[in-house]
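K.L.:
coords below, sequence missing:
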C-alpha cells in the first residue's frame, strides 16, 4: 500500500467500551494526517463519548476538522457518501451497507485488528479475505515483530522514553492504572503498598474507582487528590483528553 496525498483515507470507528476503540482510532487518524500528510475522514458512531477524548470536538456543530482530521458522524443508510480510495474498518466494526456497496474494485479495504504479541499474527498479517462483492478485505495486525504492522508511535516517543529510563532505578515507579471492573485491582494495590519502592499510581476517572475507593476505605474519592498508604501514592485524575493524558 503506497502513501500519497492523492488518495483519500476513511476510518470507521464504533465505540464499544472503555474508550479503547476511539483512543486507537483518534491516535491513528492524527498520525496519518500529521506525520504522513494524508487526507483523513474519521467516522464515529458515538459522538458524545468521542468528545470526551478529542479536545475541542463539539458534535452539535456537525462535521469538524480537528488537528487536520475531518470528523464525521457514522453514516445513516440513506447517506450518499463517496467512498475513499483507502478504507479502514477498525476491529471488525462493520461498514455501512450503502457505503460498502459504493466501494470500487480498486478500493483498498483494511481491517485493523487488536494489538497482540502472539506468534500466530506474523502469518496472518496482511492476508486478504475475498468478499462476495468481489472486494478483498486485508487484515492489519499491529505487533512487535517485522512480520506485523508495527506500532503507532509519535516521532518523539523514543527520545522521550530514553529520557524517562535514565537513572530509572533511582526513580519512583509510576503506574497508569486502567482496567475492566472485574480485574483484581485491590490485590494489586495491596502488593504495591508493601513494596520497598515508592510507587505512584495514577487512577483516571473510570469504572474501577469503586475498587480503588474500597482499598482506600473511603466512599468517594476526589479528583486531583493524592492518597498515601505506606510507600504507595494513589493520585486520582479527572477525565482527560488524549492529549492531556499523554502530557
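P.N.:
Yep, it's here. Keep in mind it's a predicted model, so treat the numbers as computed, not measured.
K.L.:
okay, CA-based contacts and neighbour counts for the rest of this
P.N.:
Fine.
K.L.:
tell me the buried residues in the longest helix anywhere in the chain?
P.N.:
The single longest helix within the chain, with elements called by DSSP state H, is helix 20-30. The neighbour-count check on helix 20-30 (16 or more other Cα atoms under 10 Å) flags 21-23, 25-30 as buried.
K.L.:
okay if I get the residues you listed as JSON lines plus distance to residue 86?
P.N.:
As requested, the buried residues of helix 20-30 are arranged in JSON lines below (distance: Cα to Cα, whole Å):
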{"residue": "21", "distance to residue 86": "19"}
{"residue": "22", "distance to residue 86": "19"}
{"residue": "23", "distance to residue 86": "20"}
{"residue": "25", "distance to residue 86": "15"}
{"residue": "26", "distance to residue 86": "17"}
{"residue": "27", "distance to residue 86": "17"}
{"residue": "28", "distance to residue 86": "14"}
{"residue": "29", "distance to residue 86": "13"}
{"residue": "30", "distance to residue 86": "16"}
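K.L.:
ok, second structure coming up, stack it against the first:
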C-alpha cells in the first residue's frame, strides 16, 4: 500500500442466491482490499461455504476482513457500536438493508459526509456495460432518499471496472509445480491429459464423457464436488466407471474435495483443459491461461445466450471453441467438436495479455472511491 492511500472502512453486502460464485467474488474482493490496507466488513446471509473457501475467515484470521452476519431483519444488536463506513457496496443486485440505513443515515445527515455507495454489478462483455459503468443512480425513496448510488461494472475492456486479480498471481503461477501438486492431492497421474470439471448439469455431458472414453488419448477428469460430481454420476449411471478404480475406456476419474481459492487456482494451472461455470471461476480460468469452456449461468428467458456470444466475441474465439460453447450451453443441438487445444490455448493466452494491461477490479474501485470522496 502506498503511503498516500487512505485507510477506509468498506461495508460489502453479499446475498447468496443458489451457488458459491456470489460469495466467491465478494470474498476475493474483500481479501484484496484488505491486502491493500483497507478494513472490510463483509455482510453475508449464508457464510456456509467460507470454511473451505477461505479457511479461518469466520474466526477472524484474515487481517482486515470481518465477516458479519446478515440477518433478516437486522437487529440493533447486529449494528451496535459499529462506526459509519466510508464505502457501501451492494453486490449483484442486493440492497443495503433498511435497518442498516435507518441506523446510519442520521450520522450521514449530521456530518454531511455520506459513504461512497456502489452498486457492483454482474460480469458481462455486452456493450451496455461500457455505457452504464460509473453512472449515478439517485435514491428516490426510503431512509436514504436524496443520496446517490454509482453503478460499477466489472468487465473485460479498458472502459469497464476490470477483473479481480491478486498482485502476486503471476509469480505464484510461475512457481507452480504440477507434479508435486497432484501428488500432494493424492491424484494418480501417469502423464495423461488432465481435465478439470466445474459445471452445472449440461445436457452434453454424457456425450462428452463418451467421446473421451472412446478416444485414443488417455484422459483423467478431475471432478469438483457438488453439482458437477452429481452430474457425472448421473451421466455414468450403469457405466463401467462406477467401479473402483473409476475407469471407462480411455477416461479415468478423480473426485476432488472442496478446495480453498488458492488451491482452485492451482487446479486450473495443473490441467490441460478446464471446464468452469458462473462468474468467479471463468475469471480464474482466464488468468490461468489454459484452454477452457464456460458453462454460463442459465437464465429462464435465455438472456445468457447473448451474454455468452458477447464474451466469445471479446475472446475472439475460434470456430471450434465457439461451437463447443454453444453445444455445452445447450444453445446448439450439434455434437461436440473435438477440442483443438493448441488453437484454444493461443486464444486464451492472447486474451490474458490484453487483460494484463488493465488495472484490476479492486484497484479500480479504490481509485473510484478516492475520486468520489
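P.N.:
Structure's in. What do you need? What you are looking at is a predicted structure, and each value in this text was computed from that prediction instead of being measured.
K.L.:
which elements pack onto the longest helix of the first structure?
P.N.:
Applying 3 or more Cα pairs under 8 Å, 6 or more residues apart in numbering; DSSP states H and E, we find helix 20-30 of the first structure packed against strand 9-13, strand 40-44, helix 47-53.
K.L.:
distance to residue 239 of the first structure for these - can I get that in CSV?
P.N.:
Output for those, formatted as CSV (distance: least, Cα to Cα, whole Å):
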stretch, distance to residue 239 of the first structure
strand 9-13, 21
strand 40-44, 20
helix 47-53, 8
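K.L.:
and residue 150 of the first structure, which of those is closest to it?
P.N.:
strand 9-13 (18.3 Å; Cα to Cα).
K.L.:
for the closest one, packing partners?
P.N.:
For strand 9-13 of the first structure, the packing partners by 3+ Cα pairs under 8 Å, 6+ apart are helix 20-30, strand 40-44, strand 86-90.
K.L.:
redo that, cut-off 10 Å
P.N.:
helix 20-30, strand 40-44, strand 69-73, strand 86-90, strand 108-112 (3 or more Cα pairs under 10 Å, 6 or more residues apart in numbering; DSSP states H and E).
K.L.:
residue 244 of the first structure: which of these is closest?
P.N.:
helix 20-30 (12.7 Å).
K.L.:
mean deviation, that closest one versus the second structure?
P.N.:
Comparing helix 20-30 of the first structure with its match in the second structure after superposition yields a mean distance of 0.7 Å (mean Cα distance after the TM-score superposition for the first structure).
K.L.:
and that helix, which stretch of the second structure?
P.N.:
Aligned using TM-score structural alignment, helix 20-30 of the first structure spans residues 21-31 in the second structure.
K.L.:
and that stretch, how far from the chain's centre?
P.N.:
Centre-to-centre, stretch 21-31 of the second structure and its host chain are 7 Å apart (Cα atoms, centre = their mean, to the nearest Å).
K.L.:
residue 162 of the first structure is nearest to which of the helices and strands packed on strand 9-13 of the first structure?
P.N.:
That would be helix 20-30 among those, by Cα to Cα, at 21.5 Å.
K.L.:
what does residue 257 of the second structure correspond to in the first structure?
P.N.:
That one, residue 257 of the second structure, aligns with residue 238 by TM-score structural alignment.
K.L.:
brain fart, residue 234 of the second structure
P.N.:
Aligned counterpart of residue 234 of the second structure in the first structure: residue 214 (TM-score structural alignment).
K.L.:
please apply the same query to residue 319 of the second structure.
P.N.:
In the first structure, no residue is paired with residue 319 of the second structure according to TM-score structural alignment.
K.L.:
measure residue 319 of the second structure to residue 286 of the second structure for me?
P.N.:
19 Å (Cα to Cα, to the nearest Å).
K.L.:
so for the two, which sits in the more crowded spot?
P.N.:
Between residue 319 of the second structure and residue 286, counted using other Cα atoms under 10 Å, the more crowded position is residue 286 (20 against 12).
K.L.:
just to revisit the earlier point, now the helices and strands packed on strand 9-13 of the first structure as JSON lines including distance to residue 192 of the first structure?
P.N.:
Below are these laid out as JSON lines (distance: least, Cα to Cα, whole Å):
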{"stretch": "helix 20-30", "distance to residue 192 of the first structure": "26"}
{"stretch": "strand 40-44", "distance to residue 192 of the first structure": "38"}
{"stretch": "strand 69-73", "distance to residue 192 of the first structure": "41"}
{"stretch": "strand 86-90", "distance to residue 192 of the first structure": "36"}
{"stretch": "strand 108-112", "distance to residue 192 of the first structure": "35"}
